[in-house]
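Trainee: model the following, please.
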Amino acid sequence: MARKCALTGKGPMVGNNVSHANNKTKRRFLPNLRSVRVTLEDGTTKKIRIAASTLRTMKKNG
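Mentor: As a prediction, this is how the structure comes out:
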């Protein structure tokens, strides 16, 4: 399963680890994914993986 938010499509970003000696090595910034149960229109529930920031936005907007 991909490390991607099911609603917004947020995925991993790439960047550098920078040491004290200013050496740079590649690293990945992974999204903060959470498994959440969502109720669909037909009354069934489904588990999806969404980012924590998306979950906060959903709770804020209702």
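
Trainee: only C-alpha atoms from now on, for both contacts and neighbour counts.
Mentor: OK.

Trainee: centroid-wise, who is the farthest residue in this structure?
Mentor: When distances to the mean C-alpha position of the chain are computed (CA atoms, centre = their mean), the maximum falls on A21, with 31.6 Å.

Trainee: alongside the first, I'd like the structure of this one:
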Amino acid sequence: MARKCSVCGKGITVGIKMSHSHIRTKRTWVPNLQRVKAVVDGTPRKVLVCTRCLRSGKVQRAI
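Mentor: Below you'll find the predicted structure:
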């Protein structure tokens, strides 16, 4: 399973880290994904969801 939110599609972002002496190295930003049991198409399934979607109520959690 890819490191991508199943609700909003947020995934890994790539950029450049720059030190004080301007040495540039590649780095990645990884979203805060949580594996939760959510209702998808009427059935409970385990999906990867970012914490922003969880907090905003875009995901209906299954019991």
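
Trainee: TM value for the aligned chains?
Mentor: Remark: TM-score between the superposed chains equals 0.79 [TM-score structural alignment, normalised by the length of structure 1]; 58 aligned residues with a CA RMSD of 1.6 Å.

Trainee: one step back: tell me which residue of structure 2 matches up with the residue farthest from the centre of structure 1.
Mentor: Counting by TM-score structural alignment, A21 of structure 1 corresponds to S21 in structure 2.

Trainee: let's verify its match: helix, strand, or coil?
Mentor: State at S21 of structure 2, reduced to three classes by DSSP: H, G, I helix; E, B strand; the rest coil: coil.

Trainee: how close does it get to D41 of structure 2?
Mentor: For S21 of structure 2, the distance to D41 of structure 2 (CA to CA, to the nearest Å) stands at 52 Å.

Trainee: next one: S6 of structure 2
Mentor: Taking CA to CA, one finds S6 of structure 2 at 13 Å from D41 of structure 2.

Trainee: so how far is K59 of structure 1 from the residue positioned nearest the centre of structure 1?
Mentor: Centroid-nearest residue in structure 1, with CA atoms, centre = their mean: A51, separated by 3.1 Å. For A51 of structure 1, the distance to K59 of structure 1 (CA to CA) stands at 13 Å.
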